[in-house]
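[1] pasted the sequence and its predicted model underneath.
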Amino acid sequence: MAEELNPFKIAQKQLDMCAEKLKLEPAVHQLLREPMRTLIVSIPVKMDNGETKVFTGFRVQYNDARGPTKGGIRFHPEETLDTVKALAAWMTWKCAVVNIPYGGGKGGVICDPKKMSKGELERLSRGYVRAIAQFIGDEKDIPAPDVYTTPKIITWITNEFSKIKQYNIPNIFTKKPLSIDGSADKKDT
């Protein structure tokens, strides 16, 4: 029963069915069953009470055959690696089907942003990008917001990444506020 509810197992079964219908080459089918890269990172964060809490984060780069991977960052208390892997797989296929030159990526951190202060969220956001910085970039992997990652969080992440690289890199993250070279969204237009 648990396997039936595992999002990554569901994604793999979907791929298997499509591969059979398309008579996909076995080597390509096997390559697409697993992510190209899976990062699991530990993010120590000094909490407001003075204690340090270690959060677990993920970044999955599923396939970059069509271009840099791209996908959101999720902050959620029930985040799982299998959910992140499934979402990265689906992003890969979605981009391929509509001929967008990106591969699929997705990230997540197991945390409850609703129970964290602004300072704790900022320290977590900056810590997450420090942990994955060597694996992202506009020609590698382009993160974006997703569940509970607000434009403010993306601003902190963009700022921290620019500090790491020692120059301003606003194009590495999508869905930033207009004030830091973002583009207008529905409410801004």
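    All right, it came through fine. Numbers count the residues shown, from 1 in each chain.

[2] use CA for all of it now, contacts and neighbours both
    OK.

[3] all strands of the protein, in order?
    37-46, 52-63, 69-76, 103-110, 141-145 (DSSP state E).

[4] could these go into CSV alongside distance to Ala86 and mean neighbour count?
    Shown next, in CSV, are the strands of the chain (distance: least, Cα to Cα, whole Å; neighbours: other Cα atoms under 10 Å):
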stretch, distance to Ala86, mean neighbour count
strand 37-46, 12, 17
strand 52-63, 9, 22
strand 69-76, 12, 25
strand 103-110, 9, 29
strand 141-145, 16, 24
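
[5] in CSV: those, plus distance to Thr158.
    Below are the strands of the chain laid out as CSV (distance: least, Cα to Cα, whole Å):
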stretch, distance to Thr158
strand 37-46, 17
strand 52-63, 16
strand 69-76, 13
strand 103-110, 15
strand 141-145, 10
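
[6] try it against this one:
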Amino acid sequence: MRKKAFLSFTIMFLFLMVWLLLVIVLLELPVNRPETEWATITNTQYNFTVDYPTKWVARTYGEHGFKGARTVKLRIYRSLLGYFEIAVYRQSATEPTLQDVITWGDARISNLNRNLVSRGEATYEKFPVSYDTINGYEVGRRIYKRDGVTNEDVYIARSKDMIIIRLQSEEEDFEKYVEDFEQIVQSFRPME
């Protein structure tokens, strides 16, 4: 005669709750916070602060960047699911011009395209750079798209480094993030 193992309802419930909590923590699912609440995050190693909506998660990164992407110094995202992300990229440079930052941004997109071509995938379509003034500084902007994903880069030259602030989102959701992205870009400030 076979013995049957029975788990009590309480043990099964606790087991499921622990797994659910683990999934929530690992996926960093969005926290319900007021839509209008903003906070400031500082990356002291690279001397900048940014304001961001607390409905999203913000993380800073040091010398080694995010998962080997050495130039990623800040990420703002809703959760680890989907394509939405705002990231700040930084590269050292001596007295860079805005054109130097745009050239670096173009090289990043070209590298992405080379990798996509090698895998037989569609490449990014780049749109012309436009120019804007933010907090008294001239910046460049470029939109590029592929397979339903839209990116917008904002190029900023500082005295000792180059900064790219990038918004990435599914194309159909892009417009709903633009207003918050603009506020984040406007809030970017050096700590010098």
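    Noted; the coordinates are in hand. What you are looking at is a predicted structure, and each value in this text was computed from that prediction instead of being measured.

[7] just give the TM-score of the two.
    Overlay of the two chains. TM-score (TM-score structural alignment, normalised by the length of the first structure): 0.27; 100 aligned residues with a Cα RMSD of 6.1 Å.

[8] related to what we said a few turns ago, out of the strands of the first structure, flag the one nearest Arg126 of the first structure.
    Ranking the strands of the first structure by proximity to Arg126 of the first structure (Cα to Cα) places strand 37-46 first, at 9.4 Å.

[9] what's in contact with the closest one?
    52-62, 120, 123-124, 127-128, 131-132 (Cα atoms under 8 Å, 6 or more residues apart in numbering).

[10] before we move on, back to that, closest to Glu160 of the first structure out of the strands of the first structure?
    With Cα to Cα as the criterion, Glu160 of the first structure lies closest to strand 141-145 of the strands of the first structure, at 13.5 Å.

[11] got the angle between the closest one and strand 69-76?
    Interaxial angle, strand 141-145 of the first structure versus strand 69-76 (axes from the mean of the first three to the mean of the last three Cα atoms, to 10 degrees): 40 degrees.

[12] and of the strands of the first structure, who's closest to Lys13 of the first structure?
    strand 52-63 (16.0 Å).

[13] what helices and strands are in contact with that closest one?
    Applying 3 or more Cα pairs under 8 Å, 6 or more residues apart in numbering; DSSP states H and E, we find strand 52-63 of the first structure packed against strand 37-46, strand 69-76, helix 81-97, strand 103-110.

[14] repeat that for 7 Å
    strand 37-46, helix 81-97, strand 103-110 (3 or more Cα pairs under 7 Å, 6 or more residues apart in numbering; DSSP states H and E).

[15] which one of the strands of the first structure lies nearest to Met17 of the first structure?
    strand 52-63 (18.8 Å).

[16] one step back: so for Leu22 of the first structure, which of the strands of the first structure sits nearest?
    Among those, strand 52-63 sits nearest to Leu22 of the first structure (Cα to Cα), with 19.1 Å.

[17] what's the single longest helix in the second structure?
    helix 98-118 (DSSP state H).

[18] skip ahead from it and say which helix or strand is next.
    Next along the chain after helix 98-118 of the second structure, taking DSSP states H and E as the criterion, comes strand 125-126.

[19] quick one: residues in contact with the helix or strand following that next one.
    Downstream of strand 125-126 of the second structure, the next assigned helix or strand under DSSP H and E is strand 130-134. Contacts with strand 130-134 of the second structure, where a contact means Cα atoms under 7 Å, 6 or more residues apart in numbering, come from 138-142, 186.

[20] what is the nearest of those to Glu125 of the second structure?
    Nearest to Glu125 of the second structure out of the contacts of strand 130-134 of the second structure is Arg142 (Cα to Cα; 10.7 Å).

[21] show me what the helix or strand harbouring that closest one is packed up against.
    Here Arg142 of the second structure is covered by strand 137-146, with elements defined by DSSP H and E. Applying 3+ Cα pairs under 7 Å, 6+ apart, we find strand 137-146 of the second structure packed against strand 125-126, strand 130-134, strand 149-157.
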